[in-house]
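Peer 1: no sequence on this one, just coordinates:
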């Protein structure tokens, strides 16, 4: 049985107060809190076990290397990948997506070539492609969502033309909570000979992910949303794509031999991991993923589905609240505005006085905000430690906002 109160005791920050009120942390879509096991692993990594990896032959270096490299296997298991050597360690999804842009796409795409993406993408899955648009004349083709916030997989497939060289798509919207049928998109794109990069930053947090079943060429994740340290993450890259990629960053670990007039690169995945990595951060990520798998991702998903259903029922009773996105696949992410024009920053400030932490702004999703005709929303995003009682506290705080701003 999934006992959320037992889970909450694993997260020390959840016992604190903010503005004299118990903390209700609903900003998980931006960054999740850390369990004690992760905090302990990071502390131990710096206090008792720190050394650089790969280069040393002494005890601490060997220990750090063993733990760091072990995370590759943990990530592979978490994502359902068959081969740990298809896991490239990164500082997060942003680096992973930029790796695809610079190492795979830039050498292959020329002026007039197309990249298909949806209006729901996070800036991390937009800006690298804009670099190619600005610098190489690549064309970005946008696919819209429907009135419920759903993305039709066939619309994405239909947007793929003879000049399309890549599809870049989110697995779950960080604003609307919409879960995208990426497997169908991948299958359709592959039938047309087009690879797919998936931004899995949100989806892998809330439900089990199987990259072998999805079949995407690239699948990026970020550690700080997965209850792990900031500056940690990974990207799954199929070996046939790795073979097509040139190095992105140059420096230690990604080389085998360097001479004045010659260089020999290391084998993948090391070929794409230059310099000293975030050793302790990645070790912390491994602990976070083990923690989540220990809870059972199916259990996490069931808990959050129940939370989502309860929150939807409470939001539905507020006719002065405009919730964006009503997809049947919606996860526990709610972006909203108040009727009457109260600015989301003002709403979030009032909520904060009640101890409720939400995010206000464009959520790094400019094209989606343009599509919705908004400049900003408030976003309440739930995680594995949130409760129905916290939903009730959020609703009470929103009712106060309505009284103040109506």
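Peer 2: Thanks, I have it. If you're wondering where the values come from, they're calculated on a predicted model, not measured in any experiment. Numbering: from 1, shown residues only.
Peer 1: every contact and neighbour count from this point should use C-alpha atoms.
Peer 2: Fine.
Peer 1: spatially central residue in this structure, please.
Peer 2: residue 201 (1.4 Å; CA atoms, centre = their mean).
Peer 1: so who does it touch?
Peer 2: 93, 171, 172, 220, 221, 222, 225 (CA atoms under 8 Å, 6 or more residues apart in numbering).
Peer 1: then this one, side by side with the first:
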């Protein structure tokens, strides 16, 4: 990497592809590699491509403790959530049903529910607690006789807050209510086993765990009561749930990324926890900066900080030595304060003064130390009250 390049601290937006993943993907592109259409079952080239796809399916299934037949390939977590939510409603033939979600879900989930509201369904939106977590009791209190499905993210993409998916999943299973989980930000960061979490539908993304962009998967629990209708029609691929020619190189890349995630999970958690503690210790020495979210119940690789009294846009522009974002990449074009932070109770000024720092597999302690020095210098110049203790 160029020595003058900014320090990359936006892993929650996307992770760099692991070199081992890139190497495998590159071997699936050209004539002398595994380039064929996996649906071409009349020759060796197609058989080899299909084998690569199924190996990857098994690798993703192994990461989450699922049966490989429960994995449906998609273009990403956004499509996975659309298939899960719209497809479930359509397959069940639901009319004017009730759904529950949180007010801080990813836009792909919130927009799906807005679409379902337009069809006449009712949706309850639970606000998070001040620490960014969603109260399971608050969700339970909203359940009605016609509640058909609950959707809750495992880890919030802006604050890193971890929700108690297992407790909620067990309760919903007992009530016979379907449960969808967006696991985009939890895979490769915390253990994710579908049996332990009691989930029925789960969205996954490759590019959040050192795999390629444009590839994702949907977990669909194999049982009579969980069915989804296809939202993309064509050749009947993926057992009729998602048509379209499978991208062998993308899928193989996600499979390899999943295998690496399972192998490195414990080691990386320790590494990232150390980096998080380094960041927290560094900002604790700077008055006027506070942590948005939970110190205890959060993935280690995401730290959301409020720089009180400083305009967030000015701060971001001043921190040009660091590659950062103010929140979700999907919302980065807007000037409005984060709807996640607003739902947590932050006023508009504090929400606009907040920045997300996210780091990962390739971040070093030396980079964090350099970043903290930059933050202290810039923040001190922008805030008259930012003197060190």
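Peer 2: Alright, I've got the coordinates. Just so it is clear, the structure is predicted and the values come from calculations on it, not from any experiment.
Peer 1: one step back: switch the contacts of residue 201 of the first structure over to a markdown table; also include distance to residue 328 of the first structure and neighbour count.
Peer 2: Compiled in a markdown table, the contacts of residue 201 of the first structure are given as follows (distance: CA to CA, whole Å; neighbours: other CA atoms under 10 Å):
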| residue | distance to residue 328 of the first structure | neighbour count |
| --- | --- | --- |
| 93 | 26 | 24 |
| 171 | 15 | 25 |
| 172 | 13 | 29 |
| 220 | 24 | 27 |
| 221 | 24 | 31 |
| 222 | 25 | 31 |
| 225 | 23 | 24 |
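Peer 1: and which of those is nearest residue 39 of the first structure?
Peer 2: residue 225 (14.8 Å; CA to CA).
Peer 1: that older thread, determine which two of the contacts of residue 201 of the first structure are furthest apart.
Peer 2: Farthest apart among the contacts of residue 201 of the first structure by CA to CA are 171 and 225. That separation is 14.4 Å.
Peer 1: and residue 96 of the second structure, how far from residue 113 of the second structure?
Peer 2: Remark: distance between residue 96 of the second structure and residue 113 of the second structure (CA to CA, to the nearest Å) = 13 Å.
Peer 1: what sits against residue 250 of the first structure?
Peer 2: Counting by CA under 8 Å, 6+ apart, residue 250 of the first structure touches 274, 275.
Peer 1: if we use 7 Å, what do you get?
Peer 2: Residue 250 of the first structure sits next to residue 274 when contact means CA atoms under 7 Å, 6 or more residues apart in numbering.
Peer 1: now residue 52 of the first structure
Peer 2: For residue 52 of the first structure, the contact set (CA under 7 Å, 6+ apart) comprises 61, 64.
Peer 1: which residues in the stretch 101-250 of the first structure form strands?
Peer 2: For the stretch 101-250 of the first structure, the strands defined by DSSP state E, counting those that start in this stretch occupy 114-118, 139-143, 164-170, 196-199, 218-222, 233-237.
Peer 1: matching residues in the second structure for the last one?
Peer 2: Counting by TM-score structural alignment, strand 233-237 of the first structure falls onto residues 216-220 of the second structure.
Peer 1: now the fifth one
Peer 2: Using TM-score structural alignment, strand 218-222 of the first structure corresponds to residues 201-205 of the second structure.
Peer 1: tell me how many other residues surround residue 18 of the first structure.
Peer 2: Other residues lying near residue 18 of the first structure total 14 when counted by other CA atoms under 10 Å.
Peer 1: closest one to residue 43 of the first structure among the strands of the stretch 101-250 of the first structure?
Peer 2: With CA to CA as the criterion, residue 43 of the first structure lies closest to strand 233-237 of those, at 18.8 Å.
Peer 1: which elements pack onto the closest one?
Peer 2: strand 87-90, helix 93-99, strand 218-222 (3 or more CA pairs under 7 Å, 6 or more residues apart in numbering; DSSP states H and E).
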